[in-house]
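*Asks:* what's the 3D shape of this:
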Amino acid sequence: MSRGGIPVAGEVATVLNVELDVVVPEALRSPECPELVYGAITEDGIRALDVPMWRTLSADPDKLARIESEAGDLARKEGRRLRGRGPVGRLDRRTAVIVDDCLEHGVLAWAACRSAFARGAVRTVVAAPVGTCAAVAMVADHADNVVCPHVVTELPDPDRYFAWHSDRSIG
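*Replies:* Sure thing, here's the model as predicted:
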């Protein structure tokens, strides 16, 4: 996944000796409370929506449509920036290993899985070094496998977590 997942995915691709591509999910955030992520949209227009969270929103439908349109535009722009002129990779009859640096909002990885399936993947594996219980549970409902060695109840500051964890790494 874009942003923090790219360095992690690069290492995974090197170890597995496989091609590396990027999927760009953009969060759909509540207009009243931007910390609240109610869905995601990928650069290819694939959506994932946390329906219970979405139902709590009081914004009008036009505003939510604008949020989705703007997020889709951002995802496409980021995809072009990261991929250059190269095409979106096909995943025909392959397993897609979707890597992120942190599973904080499961709906982003869920959208990435849906995008991988739309691109021809037959199986998805989502991997991240750390994730919240809620995010890992959500992703587990939509991916064939989730690899997340550090599952925590809450992750208020991912940067602080990684700084703490790197101080205790072996090797």
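
*Asks:* switch to C-alpha atoms for all contacts and neighbour counts from now on
*Replies:* Fine.

*Asks:* what is the neighbour count of Tyr38?
*Replies:* Neighbour count for Tyr38, taken as other C-alpha atoms under 10 Å: 23.

*Asks:* so where does it fall, helix or strand?
*Replies:* Assigned by DSSP states H and E, Tyr38 belongs to strand 37-42.

*Asks:* now the other sequence, so there's something to compare against:
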Amino acid sequence: MFDDRTDAGEQLAAHLERRGLEAELVLGIPRGALPVARPVADALDADLDVVVARKMGAPGNPELAIGAVASDGSVWYNDDLIARLGISEAYLEEVRTNEAENAREKASRYRDGADLPSLEGQRVVVVDDGVATGATARACLRQVRDADATFVALAVPVASPRSVDDLEAEADEVIALETPQSFRAVGQFYRTFGQVSDDEAIAYLQEDS
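*Replies:* Below is the predicted model of the structure:
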């Protein structure tokens, strides 16, 4: 159990330091990851930035993730669910295009219009406040991998065991402090788990490391 996202970030940072993990760049997934990612970036003496993805919702059920797409168009599809629901290629393309544009707009807002730094040859740690289905994390990891990072890790305070197994195919290393079998939702492992506003999240990016 974590007190809040900052506490989770400090515990995660200490764990990564003990492991001797090295990285040049830490990428938080907005918005909730930024309070977690800030202590991690500070501990690793790494720059902090964001990687943004949007969930792709099923027809008539936007909360049901049939995939996710990152700001550069990198996409992950839940092929089994798409087949089971009989979702058309036209729908997939429409929702992918729309959500990729939403992700690009969000990334631009967080970076004040600047582009993501070059990841080529970089050691990158992607951080989130927790992983439930892992849909957005998959798309984010694919964007980092497609940008030719030399090493890609995902680090989170808590994750469902099933998602960790799935995400290990997307990263060089997946690090989760807790993988409880009783996992139902990320928030159940935080005493305080309120919404993080865009302004709050951006403030973490602007702190000096």
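
*Asks:* picking that back up, quick check: the strand holding Tyr38 of structure 1 compared with structure 2, mean distance?
*Replies:* Compared with structure 2 after fitting, strand 37-42 of structure 1 has a mean deviation of 1.1 Å; criterion: mean C-alpha distance after the TM-score superposition for structure 1.

*Asks:* pull the distance from that strand to the chain's centre.
*Replies:* Centroid displacement of strand 37-42 of structure 1 relative to its chain, using C-alpha atoms, centre = their mean, to the nearest Å, is 9 Å.

*Asks:* likewise for stretch 72-80 of structure 1?
*Replies:* Remark: stretch 72-80 of structure 1 is offset 14 Å from the chain centroid, using C-alpha atoms, centre = their mean.

*Asks:* for the strand holding Tyr38 of structure 1, name the packing helices and strands.
*Replies:* Helices and strands touching strand 37-42 of structure 1, by 3 or more C-alpha pairs under 8 Å, 6 or more residues apart in numbering; DSSP states H and E, are strand 25-29, strand 47-49, helix 51-55, helix 61-83, helix 106-118.

*Asks:* contacts for it?
*Replies:* For strand 37-42 of structure 1, contacts defined as C-alpha atoms under 8 Å, 6 or more residues apart in numbering pick out 23-30, 47-51, 53-54, 68, 71-72, 75-76, 105, 107-108, 111-112, 115.

*Asks:* Provide the aligned range in structure 2 for it.
*Replies:* Under TM-score structural alignment, strand 37-42 of structure 1 corresponds to residues 65-70 of structure 2.

*Asks:* return the distance of Val122 of structure 1 relative to Ala111 of structure 1.
*Replies:* Using C-alpha to C-alpha, to the nearest Å, Val122 of structure 1 is found at 15 Å from Ala111 of structure 1.

*Asks:* looking at the two, which one has more neighbours?
*Replies:* Taking neighbours as other C-alpha under 10 Å, Val122 of structure 1 and Ala111 compare with Ala111 leading, 27 against 15.

*Asks:* how about Gly10 of structure 1: what's its closest non-neighbour residue?
*Replies:* Nearest residue to Gly10 of structure 1, sequence neighbours excluded (C-alpha to C-alpha, 6 or more residues apart in numbering): Leu20, at 6.9 Å.

*Asks:* now which residue in structure 2 aligns to that neighbour?
*Replies:* Aligned counterpart of Leu20 of structure 1 in structure 2: Leu48 (TM-score structural alignment).

*Asks:* Val36 is in contact with that match, correct?
*Replies:* No. Assessed by C-alpha atoms under 8 Å, Leu48 of structure 2 is found out of contact with Val36, at 11.1 Å.

*Asks:* shared neighbours of the two, anything?
*Replies:* Joint contacts of Leu48 of structure 2 and Val36 (C-alpha under 8 Å, 6+ apart) are Gly28.

*Asks:* looking at those two, which one has more neighbours?
*Replies:* Each of Leu48 of structure 2 and Val36 has its neighbours counted (other C-alpha under 10 Å); Val36 has more, 29 against 25.

*Asks:* can you name every helix or strand that the helix or strand hosting the more buried one contacts?
*Replies:* Element membership for Val36 of structure 2 (DSSP H and E) is helix 34-44. Counting contacts by 3+ C-alpha pairs under 8 Å, 6+ apart, helix 34-44 of structure 2 is packed against helix 5-19, strand 25-28, strand 47-50, helix 198-206.
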